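> I need the structure of the sequence given here:
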Amino acid sequence: MPAVDALVCFALYAANRTTTQAYRVLLDPFGLTYPQYIALVTLWADGEQTVKSLGEALQLDSGTLSPMLSRMEAAGYVTRTRSTDDERVVGIALTERGTALREELAHVPRCIAAGAGFTDAEAARDLIDALHRLTDAMKSLRDHPDTVLDAVGAPRPRA
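Model (predicted):
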């Protein structure tokens, strides 16, 4: 067994990479990428919103989000509209075609769940909850590394 197989970080990396590849197989026939798909899912569930709020929901910066939304607009899935009150604010909404994709892509979550071996919604929910706890913990480590370094007695670089 390779040494990396014993690392949590590598197991997460491998699972994420393989899951993204599985989504690619399912979404390529529709000309969509995974980030475009999650943008559509967010708009289907939450409705029209600002580009800023969509970026926050998807954890994407504007440098990634803007070109992606531009491609989605060119494909006829969304419209972007500048606010008349504040031209810095851009709204994003689904078009009729973007709304219709919801039905066409309804099989995708079922395929992912089946491929992951989930036998019921509770199994999926348990994994999602565990991953949310992990994400929150890693954000805490990212934002407050000294707390964790002190807790584990990690050495500090010499100045």
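
> for the rest of this, base every contact and every neighbour count on C-alpha atoms.
Will do.

> what residue is smack in the middle of the chain?
Leu58 (5.1 Å; C-alpha atoms, centre = their mean).

> one more sequence to fold, the one below, so I can look at both together:
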Amino acid sequence: MTSSKPADALTIEQQICYAMHTTVRAFDAVYRELLAEHGLSYPQYIALMAIGEHGPLTVGALGELMRLDSGTLSPLLKRMEAAGLVGRTRDRADERRVLVALTDLGRDRLAGVSEVPRAIAARSGLTLSQLAELRSTLERLTATLETARP
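Below you'll find the predicted structure:
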């Protein structure tokens, strides 16, 4: 199909945000499929990975890592706690802080999804080098956009 619009016209296909949006939706669909057999959503998967990597975390620290506000994170953690994946306790050093830790079931579930990154890499059609370069580019872009806020 040809268009009579000039090459520099504002079109959805020219927008980086649209390209990223469609890519995220495609990733979401693949993650949803891969994680469904483990009974996890993508945010639960990321939370398990963050807690598994960093050990018990305060809710605030987990929110920073996941880039989620407490209004979004608290219901997620409640569901995860109800499913037996995490436990929440008050920090003995500072009762105002709540610590989140993996339970035995959470550790088992995390171990069970260890092949997900490889499956995602394989489905991407990119080489490991290309994926590393893409991740690096996205990290730089995120940092630049976050520091450019007014």
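
> what does the residue nearest to the centre of the first structure align to in the second structure?
Using TM-score structural alignment to pair residues, one finds that Leu58 of the first structure aligns to Met66 in the second structure.

> surely its match and Gln44 touch.
No: the pair Met66 of the second structure / Gln44 is not scored as a contact, 10.4 Å apart, by C-alpha atoms under 8 Å.

> distance from the host helix or strand of Thr147 of the first structure to the middle of the chain?
According to DSSP states H and E, Thr147 of the first structure maps onto helix 145-151. Put simply, helix 145-151 of the first structure sits 28 Å off its chain's centre (C-alpha atoms, centre = their mean, to the nearest Å).

> so how much does the helix or strand encompassing Thr81 of the first structure differ from the second structure once superposed?
Per DSSP H and E: Thr81 of the first structure is located in strand 78-82. Mean deviation of strand 78-82 of the first structure from its aligned counterpart in the second structure after superposition (mean C-alpha distance after the TM-score superposition for the first structure): 0.4 Å.

> tell me, the next helix or strand after that strand lands on which residues of the second structure?
Along the chain past strand 78-82 of the first structure, the next helix or strand (assigned with DSSP H and E) turns out to be strand 90-94. Per TM-score structural alignment, the counterpart of strand 90-94 of the first structure in the second structure is residues 98-102.

> biggest helix in the first structure, by residue count?
The longest helix of the first structure (DSSP state H) is helix 121-143.

> which parts of that one are buried?
Buried residues in helix 121-143 of the first structure, defined by neighbour count with 16 or more other C-alpha atoms under 10 Å: none.

> what comes into contact with it?
Residues from elsewhere that reach helix 121-143 of the first structure, judged by C-alpha atoms under 8 Å, 6 or more residues apart in numbering: 113, 118, 147-148.

> in contact with Thr42 of the first structure, which residues?
54, 57.

> residue in the second structure paired with it?
Mapped onto the second structure by TM-score structural alignment, Thr42 of the first structure lines up with Ala50.

> what about that match, which SS state?
Assigned by DSSP: H, G, I helix; E, B strand; the rest coil, the conformation of Ala50 of the second structure is helix.

> give the aligned equivalent of Glu146 of the second structure in the first structure.
Glu146 of the second structure maps onto Lys139 in the first structure, by TM-score structural alignment.

> skipping adjacent residues, who's closest to the aligned partner of Asp28 of the second structure in the first structure in space?
Correspondence of Asp28 of the second structure to the first structure, assessed by TM-score structural alignment: Thr20. Residue nearest to Thr20 of the first structure in three dimensions, not counting chain neighbours: Tyr34, with 6.9 Å by C-alpha to C-alpha, 6 or more residues apart in numbering.

> perfect, I'm done here.
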